[in-house]
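Q: sequence first, then the predicted structure, then my questions.
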Amino acid sequence: MEDQTFAKKPLSMGQKVERIRVFRGIKQEFLANKLGISQPQVSKIEQQDEIEDSLLNQIAEILGVTPETIKNFDEENLTYHINNQYNFYNTEIKDNATNNFVFNPIEKIAELYERLLNSEREKNELLKNQR
């Protein structure tokens, strides 16, 4: 049998926007509202290979990042950063035998998901109170 390695296809600009938007806990509807377009148009933007600079600048501002952050977005670097931040700040979670940090990725994913849910709940409450 032939040994096959699968090269990861680089993310398109739209996919990078989507990943950052989801990571920040922002819904397509919110982004659409801020851009003055419809939610389906945001969905189309997130499927594009390239995004014009003026639109990318607007999206970056709404997402709270720089356009360069979107252009240079890399999931592997993000995962590495999250793992290192988690290990650095959670010093009470240690393996006593080696005194090394123990990292459980499933717990971290659950924690991030819970934070995203709480963020969405807070946003919904703020929107309800504005009406």
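A: Yep, it's here.
Q: only C-alpha atoms for contact and neighbour calcs from this point on.
A: OK.
Q: so who does Ile82 touch?
A: By CA atoms under 8 Å, 6 or more residues apart in numbering, no residues touch Ile82.
Q: likewise Leu55?
A: Taking CA under 8 Å, 6+ apart, one finds nothing in contact with Leu55.
Q: now the helix or strand that contains it, how far from the centre of its chain.
A: Using DSSP states H and E, Leu55 maps to helix 53-63. Its chain's C-alpha centre and that of helix 53-63 lie 15 Å apart, by CA atoms, centre = their mean, to the nearest Å.
Q: show me which residues of that helix are buried.
A: Leu56, Asn57, Gln58, Ile59, Ala60, Ile62, Leu63 (16 or more other CA atoms under 10 Å).
Q: equivalent analysis for stretch 29-49, please.
A: Neighbour counts over stretch 29-49 (16+ other CA under 10 Å) mark Glu29, Leu31, Ala32, Gln39, Val42, Ile45, Glu46, Gln47 as buried.
Q: and those, which of them are in helices?
A: Glu29, Leu31, Ala32, Gln39, Val42, Ile45 (DSSP state H).
Q: now do Lys71 against Ala60, distance only.
A: In this view, Lys71 and Ala60 are 10 Å apart by CA to CA, to the nearest Å.
Q: oh, I was asking about Lys44
A: When CA to CA is the yardstick, Lys44 and Ala60 sit 17 Å from each other.
Q: how about the helices in the protein?
A: 13-24, 28-35, 39-45, 53-63, 67-71, 75-89, 105-130.
Q: try it against this one:
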Amino acid sequence: MSTTAKPYHIGRKISRIRELKDMKQEALAQALGTNQQAVSVIENSETIDEEKLEAVAKALGVTVEAIKNFSEEAVFNYFNNIYDNDFSHSNGAIQSNQCTFNPLDKLIEVYEEKEKLYERLLQAEKDKNEYLEKLLNGK
């Protein structure tokens, strides 16, 4: 008796894609307009009809072909290629993104800009008060 999974179990593929997208069964159920138990039934089904598969694909944000052709090996190869490419571009060194500006300088700029805005607001209020006083004294 073989313990390996059948190569085309659509429910398992849906389950793995959902998990890779960090989505719970309840969230998928809500997107499908059903309940968690129905999603569990789908994920335990070896086959599902095309209409339901299209709805699941849309809810997961993938194509029907992506679900049908999904394999763990392909996912691992994809991420390994990205990882390998990052190293090949950096000659084996880990690259880190560096700020091209000093965050403290930006903070000081924002603070100074805020001060200028408050000063303008204060001046506008003073001007308004002076105008109102002139109107009152003129009567």
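A: It's in. The model shown is predicted, which means the values in this text are computed figures rather than measured ones.
Q: picking up where we left off before, which part of the second structure matches the helix holding Leu55 of the first structure?
A: Residues 50-60 of the second structure are where helix 53-63 of the first structure lands when matched by TM-score structural alignment.
Q: ok, average deviation of that stretch from the first structure?
A: On superposition with the first structure, the mean distance recorded for stretch 50-60 of the second structure (mean CA distance after the TM-score superposition for the first structure) is 0.7 Å.
Q: which residue is the nearest non-sequential neighbour of the most centrally placed residue in the first structure?
A: Here the mean C-alpha position of the first structure is nearest to the C-alpha of Phe23 (CA atoms, centre = their mean), at a distance of 2.3 Å. The shortest distance from Phe23 of the first structure to any non-neighbouring residue, by CA to CA, 6 or more residues apart in numbering, is to Leu116 (8.0 Å).
Q: right, and that neighbour touches Arg21 too?
A: No - taking contacts as CA atoms under 8 Å, Leu116 of the first structure lies outside contact range of Arg21: 11.2 Å.
Q: and the two? which has more neighbours close in?
A: More neighbours surround Arg21 than the other of Leu116 of the first structure and Arg21, with 20 against 17 (other CA atoms under 10 Å).
Q: which residue lines up with the more buried one in the second structure?
A: So, by TM-score structural alignment, Arg21 of the first structure is matched to Arg18.
Q: apart from its neighbours in sequence, what residue is nearest that match?
A: In space, Arg18 of the second structure is closest to Leu60, 6.8 Å off (CA to CA, 6+ apart).
Q: mind listing what the one you found touches?
A: By CA under 8 Å, 6+ apart, the contact set of Leu60 of the second structure is Ile17, Arg18, Lys21, Leu28.
Q: how about a cut-off of 10 Å?
A: Counting by CA atoms under 10 Å, 6 or more residues apart in numbering, Leu60 of the second structure touches Ile14, Ile17, Arg18, Lys21, Met23, Ala27, Leu28, Ala31, Leu32, Glu54, Ile67.
Q: is it true that the last one touches Glu50?
A: No - the pair Ile67 of the second structure and Glu50 does not pass the contact test of CA atoms under 10 Å, sitting 11.6 Å apart.
Q: what sits in contact with each of these two?
A: By CA under 10 Å, 6+ apart, the residues touching both Ile67 of the second structure and Glu50 are Val56.
Q: what sits against Glu122 of the first structure?
A: Applying CA under 10 Å, 6+ apart to Glu122 of the first structure gives the contacts Leu116, Lys128.
Q: and for Lys71 and Ala60 of the first structure, which residues touch both?
A: Counting by CA under 10 Å, 6+ apart, the residues touching both Lys71 of the first structure and Ala60 are Val17.
Q: so what's the gap between the longest helix belonging to the second structure and the chain middle?
A: Criterion DSSP H: the longest helix present in the second structure is helix 103-138. Put simply, helix 103-138 of the second structure sits 40 Å off its chain's centre (CA atoms, centre = their mean).
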